[in-house]
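# After the sequence you'll find the predicted model.
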Amino acid sequence: MSTFRFRAIEKATSREVVKVEELGRKSLIFGDHVFNDKSMRQFLTPEAYQAVKNAQLGIKIDRKLAEYIALGMKEWALSKGVSHYTHWFQPLTGTTAEKHDAFFETQFDGDPVEKFNGSQLVQQEPDASSFPNGGIRNTFEARGYTAWDPTSPAFIFGTTLCIPTVFISYTGEALDNKTPLLKALNAIDAAATEVVKYFDKNVKKVTATLGWEQEYFLVDSALAASRPDILSTGRTLLGHTAAKGQQLDDHYFGSIPTRVLNYMRDLENHCILLGIPVKTRHNEVAPNQFELAPIFEETNLAVDHNSLLMDVMKKVAERHHFKVLFHEKPFKGVNGSGKHNNWSLATDTGVNLLSPSKTPKSNMQFLTFFINTIKAVHDNEELLRSSIASAGNEHRLGANEAPPAIISVFIGQQLTKVLEELKGVTDGKLSPEEKTDLKLNVVGKIPDVLLDNTDRNRTSPFAFTGNKWEFRAVGSTANCAGPMTVLNTIMAKQLRDFKNEVDELIEKKGMKKDEAIFNVLREYIKMTENILFEGDGYSKEWEMEAERRGLSNHKHTPDALKAKVSKKSMAIFEEMEVMNKIEMEARYEIELEEYVKRIQIEGRVLGDIAKNHVIPTAIRYQNLVIDNVKGLKEIFSDNEFEAVANEQLQIIKKISHHIANINMKVVEMTNERKAANLIEDVEMQAQAYCHKVKPYFDEIRYHSDKLEIIVDNELWTLTKYRELLFTN
């Protein structure tokens, strides 16, 4: 990077720091750009305010009151300098979508006015023709509806009022990620509330909470612009590993580079204004890899905040001359990026259901939800695996500290011993001695066990980490709504089944409530042993052991996605009223199509770079070596020439070898891609791209990376790993 350009960046980022510092304490500006409770009390009538609060509890808003809400929301937005509004939604593209409309209108007499009414707030009709729909509607049928989600507050982004909404088809099927999530959250609320009443009858609502951890890479924007693969695919398709990578472990939790810290501070400022409660920032393991994490929130709001954050990160990065890479595996040979989803359940009385306390009663409540979670994962491990399947995550799973494709549960040795002790208690009704022993020697000691249970397994995809479950296998580009919809749905189904089993023991066998609960939990412990694993998830031994246990190991996305449309999965989603068969089949088709398109794009980009960058550059350098050999031929005698020019001749041969292989493999890959494109069945097409097209990527890369270390550095047109990973 030139000295002039570096100083320009330094000055720009310094100005941003001043802006951040001028705003003072974060607590004073938190949510300033959000139509939150404070703003609603100021700009809404008492009746309109109460209508919004009631809507957050599921009570429909009267159309007349919607007019007053829209009026107050508009006045608040105008007071902040806003000129436009949009229904902000999350279609099945994996990103967010918005269509801006101005408040400005002209009346019948031509006079200008700012206008925004109840119908514009509650419902819009964006063109749905170009969004993924998986066959739910025909391409010529453009109608789709966005409807206001009052449980997630409106916010201001730039000069636009953004109103979080669901997105549905004309016939009512969900065309977005939010709608199924909201239904799953309703299901877990209903099921968990019924179960928790065994322990506390005052509980009226259970909320699923989420704390995501967003990992990402920062690359200098000028360097990123020099790489066609990064611009088109978000990752490097070629590139020899740098001599220094992450092997010294010196980047992890290290001092944050000044330029990166300036970016982080600017980003955090925007997050605070938008009500995103960011808490943690640090260097991750790989060079130029970082992490941001917030305080836990209600799951729907947390999902919205993560989707918004990814948009904000990109825009703020532009001002700091960075490009954010969210791809799960942007660089070969170093850590990929995940988005760990930390999940728990909380009651309206302020209790975390996955956090024990000092009383046996509370600890039985903890064990109930703890063991039921294990049972839900055990019974639906393939479905859970499908929820994090993607082309990007396919590269990440099982490599450099990412969990493997095998879904297992880690609870630590201490809690494993607790379950073993519970499993060994006598069947049927408990004697007074057994009850005392259970409460004092097993259940009563759980808080102390968790206090000392500091061991962690970074190779586990689903781990208990003290007072929450951490779904570590989620990819960094993922919308959290996908895995959270699945997790909350299977947990709701499991809790419903659990309550039915407990009630049956109470009613038909005359057991006391505590004994019935314990007997069911004990059976669950026996049934779920196969899903528990404490060892190295990367080992070949675990792969063989997992197969023996009957656990799936779907390394390829097309195989993993099949669980979405299994009879078992469909039955669960329909029973819990989260999605119907049409919606599930549509999502399956959409995700297969996305997989195909991403591999297709990568194949095209790889072929282009190989043909138009790598091979011409190699030939250019080879010609220089040939000229050198010709000169040596003129200077030295025939007897001397072979010894003097041997190395150059070997270089010429090696270059020819790698060029020939690249050219051959690109042609073969292109032919396979063309053949795959002719396949009409999307399942077969995805399999063809996975097993016939994608394998060429590594072969082409191998020969290209070999040329990178042979060819003169001054001639090589692609920015190398040492610059991409160590310039910040």
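Sure, I can see it. Residues are numbered from 1 along each chain as shown.
# Could you use CA atoms for every contact and neighbour count after this?
OK.
# residues making contact with whichever strand or helix holds Glu382?
Assigned by DSSP states H and E, Glu382 belongs to helix 381-386. Contacts to helix 381-386, defined as Cα atoms under 8 Å, 6 or more residues apart in numbering, come from residues 377, 405-408, 483, 486-487, 551-552, 557, 560-564, 569.
# most centrally placed residue in the protein?
Ala478 (3.0 Å; Cα atoms, centre = their mean).
# Enumerate every residue touching Val203.
Contacts of Val203 by Cα under 8 Å, 6+ apart are Thr193, Val196, Lys197, Thr347, Asp348, Thr349.
# Any chance of TSV for those residues, columns distance to Phe533?
Listed next are these as TSV, based on distance: Cα to Cα, whole Å:
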residue	distance to Phe533
Thr193	30
Val196	28
Lys197	32
Thr347	30
Asp348	33
Thr349	34
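# So which of the residues you listed belong to helices?
Cross-referencing the contacts of Val203 against helices under DSSP state H gives Thr193, Val196.
# adding another structure so you can compare the two:
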Amino acid sequence: MTRVKVSEIFGTNVFNDAVMRERLPRPIYKALKKTIDEGLALEREVAEVVAAAMKDWAIEKGATHFTHWFQPMNGITAEKHEAFISPTEDGRVITEFSGKELIKGESDASSFPSGGLRATFEARGYTVWDCTSPAFLKEDASGVTLCIPTAFCSYTGEALDKKTPLLRSMEALSNQAVRVLRLFGNSEVKRVIPTVGPEQEYFLIDRELFLKRKDLVYTGRTLFGAKPPKGQELEDHYFGSLKERVSAFMKELDIELWKLGVSAKTKHNEVAPAQHELAPIFTNVNIATDHNQLIMDTMKKVANRHGLACLLHEKPFAGVNGSGKHNNWSLSTDNGQNLLEPGKTPHENIQFLVFLCAVIKAIDIYSDLLRASAANPGNDHRLGGNEAPPSIISIFLGEHLTNILERIENGVTSERQRGEKLYSGVSTLPLLRKDDTDRNRTSPFAFTGNKFEFRMVPSSSSVSDANVVLNTIVADSLKEIADRLETVNDVHEEIKWILKDIISNHKRIIFNGDGYSKEWLSEAEKRGLRNIKSTVEAVEAYITKEAVELFSKHNVLSEQELRSRYEIALETYIKRTNIEALTMIEMSNKQIIPAVIKYMNEVATSLNQIKATNLNIQITEIEKLVIEISETLNTFKIKVLELESLTQSAQKLKENIKEQARYYRDVICKSMEELRLYGDKLENMVDSKIWPIPTYGELMFFI
């Protein structure tokens, strides 16, 4: 067994601070660090020297090409590879890489989703180096490529990607948080950085079985599939012993990620069969977003090497847990202080309470925007069951913090003793201090000690969308607090009133109970909290007057950029649902129906042979089975024809994207559910040797 020394391989494929310090002249290194740390404009002279050092480093490690690595609004990454070569007059080539090539690239902006920001004939788009996220090397069968993280914008300056609004939102949040800290007398902090540790859930299945399922290949989820005899009801998979094949995959995945500087720390089996999770260590939200994209990409590549397929869809299998990302979000100053750390006496930690209440206010006022940030077609199938959070936004604080806020609202200053001990009942085990909050798996937005865990983020999506919203809405809350405090003489006295006002006006968003209960549905409605179940409904939050004012005020997204994201979300919903419908039709006509007919013929032939023997054998029940299969198949075919007709009708609505999206949600999806019902019924009737696609049992347990 090959032993790996993590300290020797970690970050070896990253042009990180240590490499820059070693390879750059000291004045250039200091200038670049100042640009990164203080958010200043990059000087051209600095870029030229950095480009030369970056090229030499990459070539020494075997790189032959470079690419501007960016994240367009389709949610995945994009790259156009350029060789490090330039021809000479004598017919040879030299390796070159200029500061201009490092800073700016050009791509066809009309070929990526733009939501109307770019017409087909308006093709020019620019990629711009994001020096705050380190360049890295990707190694695969094609060789070694230098990847330069970049933002992507149109010829007229609109953001066409996930990174640009994220960087803007980070700046907006930092500006307002620093204002508040100044009012607390903190003159040292220059920046406040949102930090994130996005846990990634995923499924692993055998690749050969994957390739036999057109639904998994085309859509990422199973569109047919009868419930197997065993699912997750025995609760024997969560944190269970890793199968060797899975463990080997995870080992190589860790190594590949560590080389890329991704601090993959935790790995384990998740609740559903074949489901797993990877969690990295916290870092600033921009780098965390880049790393999460690398994690998803690397998972798929490494899985393929092990004869596996990695499924990142939110609900690849009905009836068991779906997959999400737990977006653990917090705030940290540039000198390392966590602003959401309560300390030993949170009721006396006024600064913590101000930032906590700013978050509470933000989530309550802009809950619809937060819900929209987690909306995608796959999440529509996941939210609300099997340990996924409900689609009602609420905040879990736990008994201790909730009690503190209630006392502040009521003007009570005393506080109960902290530090309760946890007794295990075993004398040889040490005493542990109980955490101040339990973990509420049904809460979409839970405080977990010194951070908030937003559990609603889809597993296949970029975490950028959720963090753009989080950063911006909290920035807005902090701005209102700073505006108010800057007009008074007694800051600490005014803070007391601000806290009381926020708690009184926004406590409706706090809920520490069971988010799955029917009682919560009615209670949430009484509180005025919306239950937004579909993507089509959720993304409307992006184009409200309040959203436009919010994002424009903080220079994060313009009205045009917001509308483009709304249009893209609806287009994506329509296209993905249409692909699913067409896949169901193809599987039905080309696989399921022929297989059922073949089975019926075999059973009918056997019946005739039995009857021909003239033996007095009771075959009534078998004849009933043939009739039942025939009737079910007939209904199944009718449902296929209905779905075909409905998908054709949907195309007539393409002039009105909102109406078309609603048609897919209300009509097409319902038809697909009905078709699946009869398809799954047929699966339970037909001989498994004849059934044309791998079953749930095979997919989830045969690894």
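Received, thanks. Since the model is a prediction, treat every value here as computed from it, not as a measurement.
# Looking at the contacts of Val203 of structure 1, spot the one nearest Gly134 of structure 1.
Lowest distance from Gly134 of structure 1 to the contacts of Val203 of structure 1 (Cα to Cα) belongs to Thr193, with 34.7 Å.
# Structure 2: which residue goes with the residue nearest to the centre of structure 1?
Under the alignment (TM-score structural alignment), Ala478 of structure 1 pairs with Ser461 of structure 2.
# my guess is that match contacts Thr77, does it?
No - using Cα atoms under 8 Å, Ser461 of structure 2 makes no contact with Thr77, being 11.1 Å away.
# what touches both of those two?
Here Ser461 of structure 2 and Thr77 share no contacting residue, scored by Cα under 8 Å, 6+ apart.
# Neighbours of the aligned residue in structure 2 for Lys115 of structure 1, how many?
Under the alignment (TM-score structural alignment), Lys115 of structure 1 pairs with Glu96 of structure 2. Using other Cα atoms under 10 Å, the number of residues around Glu96 of structure 2 comes to 15.
# Point me to the helix or strand that includes Glu96 of structure 2.
Using DSSP H and E, Glu96 of structure 2 sits in no helix or strand.
# What separation is there between Ala135 of structure 2 and Leu40 of structure 2?
Ala135 of structure 2 sits 19 Å away from Leu40 of structure 2, going by Cα to Cα, to the nearest Å.
# same thing with Val93 of structure 2?
Distance of Val93 of structure 2 to Leu40 of structure 2, computed by Cα to Cα: 36 Å.
# how about Leu146 of structure 2, what's its match in structure 1?
Superposed on structure 1 with TM-score structural alignment, Leu146 of structure 2 falls opposite Leu161.
# Do I have it right that that match meets Lys80?
No - between Leu161 of structure 1 and Lys80 there is no contact under Cα under 8 Å: 9.7 Å.
# Looking at the two, which is more packed in?
Counted by other Cα under 10 Å, Leu161 of structure 1 and Lys80 do not tie: Leu161 has more neighbours, with 31 against 15.
# now that one, what's its secondary structure?
At Leu161 of structure 1 the chain is in strand, as set by DSSP: H, G, I helix; E, B strand; the rest coil.
# give me every residue that touches it.
Neighbouring residues of Leu161 of structure 1 by Cα under 8 Å, 6+ apart: Ala77, Val82, Ser83, His84, Tyr85, Thr86, Ala154, Phe155.
# ok, 10 Å please
Neighbouring residues of Leu161 of structure 1 by Cα atoms under 10 Å, 6 or more residues apart in numbering: 33-35, 73-74, 76-78, 80-88, 100-103, 154-155.
# Now that we have the residues you listed, which of them are buried?
Using 16 or more other Cα atoms under 10 Å as the burial test, the contacts of Leu161 of structure 1 include 33-35, 73-74, 76-78, 82-88, 103, 154-155 as buried.
# and stretch 217-229 of structure 1, which stretch of structure 2?
Using TM-score structural alignment, stretch 217-229 of structure 1 pairs with 203-215 in structure 2.
# Repeat that for stretch 546-559 of structure 1.
Using TM-score structural alignment, stretch 546-559 of structure 1 corresponds to residues 524-537 of structure 2.
# Please, which helix or strand holds the aligned partner of Ala293 of structure 1 in structure 2?
In structure 2, the residue matched to Ala293 of structure 1 (TM-score structural alignment) is Ala279. Counting by DSSP H and E, the element that carries Ala279 of structure 2 is strand 275-280.
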